[in-house]
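K.L.:
Below are the sequence and a predicted model for it; my questions follow.
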Amino acid sequence: ALQRDDAKASEAGLKYFVLGALSSGLLLYGASLVYGFSGAIRFDAIAAAVQGEAGTGVLFGLVFMICGLAFKVSAAPFHMWTPDVYEGAPTPVVAFFAGAPKLAAMLLFARVLAEAFPLAADQWRQVLILIALASVAVGALAGLAQTNLKRLWAYSSIANVGYAVLGLAAGTAQGVQAMLVFMALYSVSVIGFFACLAALSRNGRPLETLEDMAGLFQQRPWLSLALTIFALSGLGLPPFAGFWGKYYVFMAAVNAGDPVLLWSAVAALVGSVIAAFYYLRLVKVMWFDPAPGETDRPPVEAGAIAIGAAAFTFPVVLGLMPLIDRYAAAAAAALGLG
């Protein structure tokens, strides 16, 4: 809500505050139930108290905690704040929202489940699968109707969180590592995309709709190429980074040995195909539609961030592929998740 004279910004700030307080309430209520029925607040102590199948009270508390964390990562059906907040907030703030808090919250998600409730995986896996599939469905289908790029990428982020949660639902070390790889690659791509939006304007007005992006390739070819890479990466087209992130997540779900997870991965793949429409529509508008006017000269800093992120998303990540498994395993072990 930094732009106090903007009605959309004020609305975005209010919604984020109110719904954020609600999610914190759910998280704290769940934590209090877990403490009440386990008598512990440390993850290792909770794991020791919850031996075998978790009791009903602990499970209720865990479900509330999962719901609170799902708000933080904007996973469906707790995603309602995301499109309005993304649309109303300043573009640099949205870039931060879409990257850093989601990565931090997914790490907390993994630690709570893997450290405090490792023996209750059969119970929490069912909840995570539902959240993952709902997120992919909402992100893919609702995104088809969007014309504002911030709202479009909000639904894209909801779908991408669904893929990350699906990896976490595997309940294995491979699933945690797949989630870490996916979120790392996703964070670079989403920050680069919003850096492109921050760099683009026409007559002092930001370019925020699909119509604004028409003919951009003829005027700003490097930024258009960066946006194309981010769109194709979000689509999951090889050899872009988004493909490798989804590949790791789907393989973790398949290798978990649970038929439900296998079919969930198939359903998520179908959702990815549906979402391809709005990514390819953006590429088509930039490359083939006539431009409505000349764009302003982009700021050097934003353009450099965008092009650097695009370079990592396409060629650089290919050179890192042999090391990704090692780095992901080391990161998971450092977090106590390996």
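P.N.:
Alright, I've got the coordinates. Since this is a predicted model, take the numbers as computed values, not measurements. Residues are numbered from 1 along each chain as shown.
K.L.:
For the rest of this, base every contact and every neighbour count on C-alpha atoms.
P.N.:
Fine.
K.L.:
ok now do Leu200, which residues does it touch?
P.N.:
The contact partners of Leu200, by Cα atoms under 8 Å, 6 or more residues apart in numbering, come to Pro206, Leu207, Thr295, Asp296, Arg297, Pro298.
K.L.:
Okay, helices next: where are they in this structure?
P.N.:
Secondary structure of the chain by DSSP state H: the helices cover 7-38, 43-49, 56-72, 82-88, 91-111, 121-142, 149-169, 173-199, 216-219, 221-235, 241-255, 259-288, 300-311, 317-334.
K.L.:
Check these for me and report the most buried one.
P.N.:
helix 149-169 (a mean of 28; mean count of other Cα atoms under 10 Å).
K.L.:
so that helix versus helix 259-288, what angle?
P.N.:
Counting by axes from the mean of the first three to the mean of the last three Cα atoms, to 10 degrees, helix 149-169 lies at 160 degrees to helix 259-288.
K.L.:
From the chain's centroid, how far away is helix 149-169?
P.N.:
4 Å (Cα atoms, centre = their mean, to the nearest Å).
K.L.:
which secondary structure elements does that helix contact?
P.N.:
Secondary-structure packing of helix 149-169 (3 or more Cα pairs under 8 Å, 6 or more residues apart in numbering; DSSP states H and E): helix 82-88, helix 121-142, helix 173-199, helix 241-255.
K.L.:
another one to put next to it:
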Amino acid sequence: MAYSSIGHMGYALVGLAANSQAGVRGVAIYMLIYLVMTLGTFAFILAMRRKEGNVEQINDLAGLASTNPIMATILTILMFSLAGIPPLAGFWGKWYVFLAAINANLYALAIIGVLASVVGAYYYLRIIKLMWFDEPVGGFVPMASELRLVLGVSGAFVLFYVLIGGPIGTYAEAAAKTFF
């Protein structure tokens, strides 16, 4: 997640580089979406526990869909969103910052950002492949109810963002107007 965070902050900087109201609006939306995706992902990471203690390796997710399909489904939604797959929230966050860059004639920056997003998607898709297509290495202990709530709300937000994005965009637009 550390390298992922660095990449995602780069996408936010694309919106700032546009130096426009649309860029600030895009960054505000992107940061909210990124916050929710990251909260859900970290809730999952905190829940990755076995009787022996915490697990820290990506390979420990192998076969999770067999042992805990709900947990695997929600993490899959979050991973697809982090990768920027439409119609999930992560796609819309990237859409707004790249669109602001294009409108500011920063075509090369937008192209580089899209290409970086495609390359970054590999790492998220690798996690999804491990969870759904590899042999299980063992299940996790039951998730605490607080973590389950955070994971569920985060998953619902990125899944249904397309339905609730209008008011968020309106607030982001109002915030961006204060800068321009």
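P.N.:
Looks like it arrived, so ask away. The structure displayed is predicted, hence computed values, not measured ones.
K.L.:
So which of the helices and strands packed on helix 149-169 of structure 1 is nearest Tyr327 of structure 1?
P.N.:
helix 173-199 (8.9 Å; Cα to Cα).
K.L.:
Onto which residues of structure 2 does the closest one map?
P.N.:
Mapped onto structure 2 using TM-score structural alignment, helix 173-199 of structure 1 spans residues 21-47.
K.L.:
average offset between that stretch and structure 1?
P.N.:
Compared with structure 1 after fitting, stretch 21-47 of structure 2 deviates on average by 0.6 Å (mean Cα distance after the TM-score superposition for structure 1).
K.L.:
Find the centremost residue of structure 1, please.
P.N.:
Val161 (3.7 Å; Cα atoms, centre = their mean).
K.L.:
which residues does the aligned residue in structure 2 for it contact?
P.N.:
Aligned counterpart of Val161 of structure 1 in structure 2: Met9 (TM-score structural alignment). Residues near Met9 of structure 2 by Cα under 8 Å, 6+ apart: none.
K.L.:
Please identify which of the helices and strands packed on helix 149-169 of structure 1 is closest to Phe277 of structure 1.
P.N.:
Once these are compared by Cα to Cα, helix 121-142 is nearest, at 9.0 Å.
K.L.:
Thr67 of structure 2 contacts Pro142, correct?
P.N.:
No - counting by Cα atoms under 8 Å, Thr67 of structure 2 stays clear of Pro142, with 11.1 Å between them.
K.L.:
Please tell me how far the residue of structure 2 most remote from its centre sits from Gly63 of structure 2.
P.N.:
For structure 2, the largest distance from the centre (Cα atoms, centre = their mean) belongs to Glu52, which lies 29.3 Å off. According to Cα to Cα, to the nearest Å, Glu52 of structure 2 and Gly63 of structure 2 sit 19 Å apart.
K.L.:
Quick one, which of the helices and strands packed on helix 149-169 of structure 1 gets closest to Leu103 of structure 1.
P.N.:
Here helix 173-199 is closest among these (Cα to Cα), at 6.1 Å.
K.L.:
And that closest one, what does it pack against?
P.N.:
By 3+ Cα pairs under 8 Å, 6+ apart, helix 173-199 of structure 1 packs against helix 91-111, helix 149-169, helix 221-235, helix 241-255, helix 300-311, helix 317-334.
K.L.:
Columns distance to Leu14 of structure 1 on top of those helices, output as a markdown table?
P.N.:
Listed next are those as a markdown table, based on distance: least, Cα to Cα, whole Å:
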| stretch | distance to Leu14 of structure 1 |
| --- | --- |
| helix 91-111 | 15 |
| helix 149-169 | 17 |
| helix 221-235 | 29 |
| helix 241-255 | 33 |
| helix 300-311 | 28 |
| helix 317-334 | 36 |
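K.L.:
Pull the distance from stretch 312-332 of structure 1 to the chain's centre.
P.N.:
On Cα atoms, centre = their mean, the centre of stretch 312-332 of structure 1 falls 19 Å from the chain's centre.
K.L.:
likewise stretch 100-111 of structure 2?
P.N.:
On Cα atoms, centre = their mean, the centre of stretch 100-111 of structure 2 falls 22 Å from the chain's centre.
K.L.:
And Val58 of structure 1? What does it align with in structure 2?
P.N.:
That one, Val58 of structure 1, aligns with nothing by TM-score structural alignment.
K.L.:
contacting residues for the residue lying closest to Gly40 of structure 2 once chain neighbours are set aside?
P.N.:
Nearest residue to Gly40 of structure 2 in three dimensions, chain neighbours excluded: Leu151, at 4.5 Å (Cα to Cα, 6 or more residues apart in numbering). Taking Cα under 8 Å, 6+ apart, we find Leu151 of structure 2 in contact with Leu39, Gly40, Thr41, Ala43, Phe44, Ile74.
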